[in-house]
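J.: Sequence first, predicted model second:
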Amino acid sequence: MQLNTQLHQNKYQFQSITEVLAKANEEKSGDQLAGIAANSQQERIAAKFVLSQLTLNDLFNYPVIDYATDEVTRTIIDQTDLKIFNKIKNWTVADLREWLLDSQTTGTMIQQLALGLTTEMIAAVCKLMSNLDLITAAKKINIEKTANTTIGRPGTFSARLQPNHPTDDWHGILASTMEGLSMGSGDAVIGLNPVIDDPNHVANLIKKLENFRLTYQIPTQICVLAHITTQMTAIKQGANAGLMFQSIAGSEKGNTAFGINRQLLLDAKALATNEHCVSGPNVMYFETGQGSELSSNANFGADQVTLEARCYGFAKLFDPFLVNTVVGFIGPEYLYDGKQVIRAGLEDHFMGKLTGLSMGCDACYTNHMQADQNDIENLTLLLANAGCNYIMGVPQADDVMLNYQTTGFQETATIRDLLDLTPTAEFATWMEKMGFWQNGQLTDLAGDASAFAAANIARKEVLL
């Protein structure tokens, strides 16, 4: 295993694979904050060259966090198909990149081979790819998952409807939900971030959202994004939680900071499955985002892209319906500007799909970041071309509870129109029934929440 190289007259010696992975990463303010980034563009190129010549076997033998001390590492390694891995273990990272991008390599071939990859291998090849490479490879991979409905079918582009309210006022939540549904958002999930993480409060919100969904016979799933233990308590109190949500990290220590571990998530999945919270087999919903491990001092000297890949390897165990990276939520400490946000979104989407996940993206930014809505729209269009399963749908793209900017209802509608995509089949049929969709396009009723009042359904009890 060679960890050194020479560019012109300059020699570069790296001490570990973890250092090579970090310094081969595209420029990220989070890696600079952690003190692990390349010191120059020349050093970054040297690290990329060294990384390109490492074998997949090298990366298998040297995960960035030791197997014996970290359950995320154990989860990743123990899921690896060793028969497939042994066939490709002598490939270099450069070989893997060339194979992924080869025009003869199909999505089915990629999904089969990916069973033999660990997350360090996935992160490594990601670092050798341009943005266009990431789009090209991800586009080949199609991931379908089923809860109450099926997401990820070819020709579809979905959205999570996020009707957050700063005081959890039900009438405000309901108004946002109706508006979003009329615009075609919500076929992935109607997902509410509650202000108060209390079991009784969360159970009440779950019951109201599910009652609304059932009253209007909306073919989707609901989720109240409280801590997973709160959702579990709500289910035990009789609430049908829909999808079970949790933020996850790429290290055991990071997950401990979130108040979770592998067994807790397995218990949550079993509870949701046994209580038939959704009709399909995929009951979990995870969110990630580059930088969370550094925030909890749980990065172990590893870069944020590699740790993000490890999130996906951990998530894979639970076969989730949805995973999304909240790509710019933490702020400029980890992703400084629009360029870094766009790169991170494409990286995360590629790595998640290569891992086998139903991958979406909360393409977002904070007010103190050097980014704007044009950057987010650029990223959204790139992700849609890469085959992203879903994005966020927030009123006017401005979350008034979480105080960040993301994608609105209009972005989803516009992307569908531009790229000739549709909502999920079941949801499109429902929209036609409600008068929101006709001949593959939104009607004049789009954006008119009052259309629900005109539906021949008793509305009074929904508003109580």
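T.: The structure has been received and is ready for your questions.
J.: CA atoms for contacts and neighbours, from now on please.
T.: Noted.
J.: how near is residue 245 to residue 138?
T.: From residue 245 over to residue 138 the distance is 25 Å, taken as CA to CA, to the nearest Å.
J.: Also residue 184?
T.: Taking CA to CA, one finds residue 184 at 25 Å from residue 138.
J.: And for residue 125?
T.: Using CA to CA, one obtains 13 Å as the distance from residue 125 to residue 138.
J.: Which one's more surrounded, those two?
T.: Neighbours per residue (other CA atoms under 10 Å) separate residue 125 from residue 138, with residue 138 holding more: 27 against 24.
J.: In three-state terms, label that one for me.
T.: helix (DSSP: H, G, I helix; E, B strand; the rest coil).
J.: show me what contacts it?
T.: For residue 138, the contacting residues are 349-350, 353-354, 386-387, by CA atoms under 8 Å, 6 or more residues apart in numbering.
J.: Let me know the closest of the residues you listed to residue 58.
T.: Using CA to CA, residue 354 is the member of these that sits closest to residue 58, with 19.6 Å.
J.: okay, now that closest one: neighbour count?
T.: Count around residue 354 with other CA under 10 Å applied: 29.
J.: Same question for residue 237.
T.: 12.
J.: now residue 6
T.: So residue 6, with other CA under 10 Å, has 12 neighbours.
J.: And the spatially most central residue of the chain, which helix or strand is it part of?
T.: Among the residues of the chain, the one closest to the centroid is residue 324, at 1.5 Å (CA atoms, centre = their mean). Residue 324 belongs to strand 322-326 when assigned by DSSP states H and E.
J.: Show the end-to-end separation of stretch 159-170, please.
T.: First-to-last residue span, stretch 159-170, CA to CA: 21 Å.
J.: What subset of the contacts of residue 138 is buried?
T.: By neighbour count, with 16 or more other CA atoms under 10 Å, the contacts of residue 138 hold 349-350, 353-354, 386-387 as buried.
J.: In helices, which of the residues you listed fall?
T.: Among the buried ones among the contacts of residue 138, the residues falling in helices (DSSP state H) are 349-350, 353-354.
J.: Now compare the residues you listed and name the two farthest from each other.
T.: With distances taken as CA to CA, the most widely separated pair in those is 349 and 354, at 8.5 Å.
J.: Alongside the first one, take a look at this:
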Amino acid sequence: MNLSTTHLGHTYRFDSMKDLFAKANEEKSGDRLAGLAADSVQERIAAKAVLGELLLEDIREHPLLPPEEDEVSRIIDNEINQHVYQSIKRWSVSELREYILASETDSEDLKRVSRGLNSEMIAAAAKLMSNLDLVFAANKLEVLTKCNSTIGQKGTIASRLQPNHPTDRVEGMVASLKEGLSYGIGDAVIGINPVEESVESVKRLLHATHDFIQNWNIPTQNCVLAHVTAQMKAIQQGAPADMIFQSIAGTEKANKSFGIDADLLREANELAKVKGTGTGPQRLYFETGQGSELSAESHHDIDQMTLESRNYGFARHYDPFIVNTVVGFIGPEYLYNNKQVIRAGLEDHFMGKMHMIPMGVDVCYTNHTKADQNDMEDLGVLLTTSGVNFIIATPMGDDCMLNYQSMSYHDIATLRETFGKRPSPEFEAWLEKMDIMKSGKLTTSAGDPTIFSR
């Protein structure tokens, strides 16, 4: 296995697979902070050249984090379909990239190949792709999932309605919920980030959203994004939860810092099947984001993009209803500016889709990042053309509880109309019944939350 190359008389040598993967990554402030990034553009190009020549079996046989040391690695490796892997293991990373991008390769072809790939192989291919490559490849893939309703159909873009409130006041949350629904938002999930993660608070919010959904016969699902253990206790006490949520990471150590492990997530999934209110078969919701392992000092000298891909390999094991990357939420220490946030959002979406994950994105940034709302709208446009399963929306693009900037309710409506996208079919039928939408466009009733008070 060769880890060096010579270009214009200069030889570039890489100390290990970790070193090679990190230096082949596009510029990220998190990799720079961790001391992993390439020292120059020339070194990055050299790393990409060497990475492209590696065989897929080289990557599997020289794991960045060995399965015997990490349960995430074990789960990812155990998920590999041996028959598919044997048929492609002699492909180089460059050949995998060319196969993914070939015009004759369709969604079913990619789904088959995906079963023979581990997360590092998918990350390696993504490192060799331009932004347009990532858009083109991801748009090929259709990943359908069902909880109470089905999302992910080609030609649609769903949305998470995020009616957070700074004090978890039900009346304030419901007011925001009504506004979001009036813009046609909420087919992926009505999901609330609680200020207080007590079981009683979780129960109160779950009951309020469930009752509203039932009263108005809305084809969607509810979720409160507290720690998984608080949700489980609430469900055991009778709270109506369609899904169970948890943030996850790409290493066992980072997951432990979140207070979770693989067994706990299996237990949560079983509880959702037995006592949850979602009809399924998918009942889990995961969130991720580049840099979380480094922030937890649990990255094992692996670059943040590759670790993000491992998130999706871990998530795939549980067959979730939705997964999303909160792409710019951690801050400029990990994604410094608009260019890095946009690149990460496209990488994450593609890598998630290549794992056959129902992938969404929280198109967001914190106020100390060198980015603004125009940049988020740019990424929203790119993701829409990429066939993203869903995007998160907040009132006026400003989350009053989490204090970060995201996409607004009307942004999702604008993206749908601009690109001829529709909500999920069941949700669109409900919107037409409510006179919020007609023939794929919002009506004059849209944006008026009082329609839910008549």
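T.: Good, I have the coordinates. What you see is a predicted model, and the numbers here were worked out from it, not measured in a lab.
J.: Would you format the buried ones among the contacts of residue 138 of the first structure as TSV with distance to residue 240 of the first structure included?
T.: Formatted as TSV, those follow (distance: CA to CA, whole Å):
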residue	distance to residue 240 of the first structure
349	30
350	33
353	29
354	32
386	34
387	31
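J.: Go through these and name the one nearest residue 274 of the first structure.
T.: residue 353 (27.8 Å).
J.: do you know how far the closest one is from residue 139 of the first structure?
T.: 9 Å.
J.: can you check residue 449 of the first structure too?
T.: 35 Å.
J.: The one helix or strand residue 268 of the second structure maps to vs the first structure - mean distance after superposition?
T.: Secondary structure from DSSP H and E places residue 268 of the second structure in helix 262-275. By mean CA distance after the TM-score superposition for the first structure, the fitted helix 262-275 of the second structure averages 0.4 Å away from its aligned residues in the first structure.
J.: Name the residues of that helix that are buried.
T.: Of the residues in helix 262-275 of the second structure, 262, 265, 268-269, 271-273, 275 count as buried by neighbour count, 16+ other CA under 10 Å.
J.: How far does that helix sit from its chain's centre?
T.: Centroid separation for helix 262-275 of the second structure versus its chain: 21 Å, with CA atoms, centre = their mean, to the nearest Å.
J.: Likewise for stretch 423-442 of the second structure?
T.: Using CA atoms, centre = their mean, the offset of stretch 423-442 of the second structure from its chain centre is 25 Å.
J.: Stretch 358-365 of the first structure now?
T.: Centroid displacement of stretch 358-365 of the first structure relative to its chain, using CA atoms, centre = their mean, is 5 Å.
J.: got a list of contacts for that stretch?
T.: Against stretch 358-365 of the first structure from outside (CA under 8 Å, 6+ apart): 143-145, 151-152, 320-329, 331, 345, 349, 352-353, 371-372, 376, 379-380, 388-392, 404-407.
J.: Okay, and which of those map to strands?
T.: Residues of the contacts of stretch 358-365 of the first structure located in strands (DSSP state E): 145, 151, 322-326, 390-392, 404-405.
J.: Of these, which is the nearest to residue 306 of the first structure?
T.: residue 325 (13.8 Å).
J.: Surely the closest one and residue 289 touch.
T.: Yes - applying CA atoms under 8 Å, one finds residue 325 of the first structure in contact with residue 289, separated by 4.8 Å.
J.: out of the ones in strands among the contacts of stretch 358-365 of the first structure, who's nearest residue 162 of the first structure?
T.: Using CA to CA, residue 392 is the member of those that sits closest to residue 162 of the first structure, with 6.8 Å.
J.: Per the alignment, name the residue of the second structure opposite residue 222 of the first structure.
T.: Aligned against the second structure by TM-score structural alignment, residue 222 of the first structure finds its counterpart in residue 222.
J.: Equivalent analysis for residue 443 of the first structure, please.
T.: By TM-score structural alignment, residue 443 of the first structure lines up with residue 443.
J.: now its match: how far from residue 182 of the second structure?
T.: Residue 443 of the second structure is 10 Å from residue 182 of the second structure, by CA to CA.
J.: quick one: which of these two has more around it?
T.: Set side by side, residue 443 of the second structure and residue 182 show more neighbours around residue 182, with 27 against 16, by other CA under 10 Å.
J.: I'd say the more buried one and residue 449 touch.
T.: Yes - at 5.6 Å, residue 182 of the second structure and residue 449 qualify as touching, with contact defined as CA under 8 Å.
J.: Give me the number of neighbouring residues for the residue nearest to residue 365 of the first structure when sequence neighbours are not counted.
T.: Closest residue to residue 365 of the first structure apart from its sequence neighbours, by CA to CA, 6 or more residues apart in numbering: residue 328 at 4.6 Å. For residue 328 of the first structure, the neighbour count with other CA under 10 Å is 31.
J.: ok, now how distant is residue 328 of the first structure from residue 388 of the first structure?
T.: For residue 328 of the first structure, the distance to residue 388 of the first structure - CA to CA - is 17 Å.
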